[in-house]
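Q: have a look at this prediction, sequence included:
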Amino acid sequence: MKIVVIGGSGLIGTKLVNTLSEAGHEVLAASPGTGVNAVTGEGLAEALTDAEVVVDVANSPSFEQKAVLDFFETSGRNLIAAEKIAGVKHHVALSVVGTDRPNANTYFLAKLAQEKLIKESGIPYSILHATQFFEFVGGIAQAGTQGDQIHVSSAKFQPIASDDVVEALADIAVGTPLNGAAEVAGPEKIGLDEIVRQYLSLKNDNREVISDVHAPYFGTEINDQSLVPGDNARIGKQTYSNWIRKPGNLR
């Protein structure tokens, strides 16, 4: 089976390409670095030739409101058009838990627009909603930094190891299209403020973490329901406390 991974050189894409290749599939890592650009359309036709499955894990280089929306809408339209010509049988997309919740931030709304294009394309599809990756905790801390303090919401979320996301994506990619969405999340529910404290402690960073229910999460106020999955989510294996202590994971 030929599988094309759009965004194949990123965090998730690189791991997914390796996982699917090790399972015996013909896998093409597609990214601007390999001459395939979903935003401009460059190289798409050639990359998708004879492909049965396309997995889109590409991410916008900018989270600015207009830029991120343009990225996902433009790349989504170009991919769908190329897939129809190539006869692709299954479109898989990685999205985020919470895109359809009230008060979604601009990034989530851009992902929701991408999902709408996929659902209306007529191509059999599967969408995987994942919670935030463990690798993203440092970014959460950075976003909340105000001088020597870090202001973070105390809202609960259920972060996940990227390896567990890749495992779920690989299973979906070689399976029957869902024509719907599934969720995947980590095994533990924890406050954003709590996990940032763990992260800083392991880095010997003494900055104070201020728990604030009104602290925005990338521009939007959230609550305990904003970032957590539903009851039927697939649950990953790795806990944050175990994952963060593995060599190379604390950055």
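A: Great, that's in hand.
Q: only C-alpha atoms for contact and neighbour calcs from this point on.
A: Will do.
Q: where do the helices sit along the stretch 51-200 of the chain?
A: With helices called from DSSP state H, counting those that start in this stretch, the stretch 51-200 of the chain shows them at 65-86, 106-119, 137-143, 162-173, 192-202.
Q: want to compare, so here's the second one:
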Amino acid sequence: MKIAVIGGNGLIGTQVVKILTEGGHEAVAHSRASGLDLLTGQGLPEALTGADVVINLTNSPTFDDASPAFFQQSMDNLLAAAAAAGVGHAVILSIVGAELVPDLVYYRAKVLQEDILKAGPVPYSIVRATQFFEFMEAAMSWTADENAVRLPATLIQPMAAADVAQAVAEVSVGSPLAGTCNIAGPDVFTLAELGRITLITRGDPRPVVVDESAGLFAAASGDALIAKDGDDAIIAPTTYQDWLAR
């Protein structure tokens, strides 16, 4: 099976390409570095020629008000090119609970991306994942200083990027879902609790101060960002402690 991986040089994309290649598929990474530009459509016809599946792992360069326009333009271009090339399956990576955090424009933009795919001409699958372990350092840096790290008590169910990549790869080689596959980490934490675990593990003496207004995830309330009982979510195997130990 020939699979075009758009955004194939990123955190998830590189691992998806590796998994698919090791599985005997012809997985080809495409990105701006290889001459593909989703916003202009440059390189799309060439990237999708002969492809059975296209996986779109590109992301908006910002989390602000520009993100909806990015997803609108990039998805319009991708789906038009995929339909013209006869691609039989389009896959995107989205976020568990994105529609439950309307105060974040980036999350609204991800829901827009899903809606465009659902209404498009190409059979599709959506993989929705919870937050990545790899983003914890960035989440702490947004509201940290030399004395403390401020984090909200937002509930999260984080997972390893490697487990996300595995799920994306498995969905991409199956039949189109015409729906969503939800994946989540094995444990639920508050973001503040996860921050404390991270700091202790790396020997950082700074305390974590619970601040319900701190950072991006302060906009999420209740259980918005965790897998719900009705989601039939796949629970990933890697724990945060095991990931830290590696």
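A: Yep, that arrived. Worth saying up front: this structure is predicted, and the values here are computed from it rather than measured.
Q: out of the helices of the stretch 51-200 of the first structure, the one nearest I235 of the first structure is which?
A: helix 162-173 (8.4 Å; Cα to Cα).
Q: how big is the offset of the closest one relative to the second structure?
A: When the second structure is superposed, helix 162-173 of the first structure averages 0.8 Å from its matched positions, counting by mean Cα distance after the TM-score superposition for the first structure.
Q: roughly how far out does that helix sit from the chain middle?
A: Between the centre of helix 162-173 of the first structure and the centre of its chain there are 11 Å (Cα atoms, centre = their mean, to the nearest Å).
Q: pull out the buried positions in it.
A: 162-166, 168-170, 172-173 (16 or more other Cα atoms under 10 Å).
Q: returning to what we had before: quick one: closest of the helices of the stretch 51-200 of the first structure to A23 of the first structure.
A: When the helices of the stretch 51-200 of the first structure are compared by Cα to Cα, helix 162-173 sits nearest A23 of the first structure, at 9.4 Å.
Q: now distance to L11 of the first structure too, for the helices of the stretch 51-200 of the first structure, in CSV please.
A: Converted to CSV, the helices of the stretch 51-200 of the first structure look like this (distance: least, Cα to Cα, whole Å):
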stretch, distance to L11 of the first structure
helix 65-86, 18
helix 106-119, 18
helix 137-143, 15
helix 162-173, 8
helix 192-202, 20
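Q: between those, which gets nearest to M1 of the first structure?
A: helix 162-173 (10.4 Å).
Q: who touches that closest one?
A: Outside helix 162-173 of the first structure, the residues within contact range by Cα atoms under 8 Å, 6 or more residues apart in numbering are 11-12, 15-16, 19-20, 53, 55, 90, 92, 94, 126, 128, 130, 133-135, 184, 236-238.
Q: just the buried ones from these?
A: 12, 15-16, 19-20, 53, 55, 90, 92, 94, 126, 128, 130, 133-135, 184, 236, 238.
Q: hang on, the earlier thing: out of the buried residues of helix 162-173 of the first structure, which two sit at the greatest distance?
A: Within these, two members stand farthest from each other by Cα to Cα: S162 and A173, at 16.2 Å.
Q: quick one: A143 of the first structure and V96 of the first structure, what's the gap?
A: Look at A143 of the first structure and V96 of the first structure: by Cα to Cα, to the nearest Å, they are 18 Å apart.
Q: out of the two, which sits in the busier spot?
A: The neighbour comparison of A143 of the first structure against V96 (other Cα atoms under 10 Å) goes to V96, with 20 against 16.
Q: what's that one aligned with over in the second structure?
A: With TM-score structural alignment as the criterion, V96 of the first structure lines up with I95 in the second structure.
Q: ok, that match - contacts?
A: Listed by Cα under 8 Å, 6+ apart, the contact set of I95 of the second structure reads 107, 110, 127-131.
Q: out of those, which comes closest to D204 of the second structure?
A: Q131 (22.6 Å).
Q: wait, isn't the closest one in contact with A139?
A: No. Using Cα atoms under 8 Å, Q131 of the second structure is not in contact with A139; the gap is 10.5 Å.
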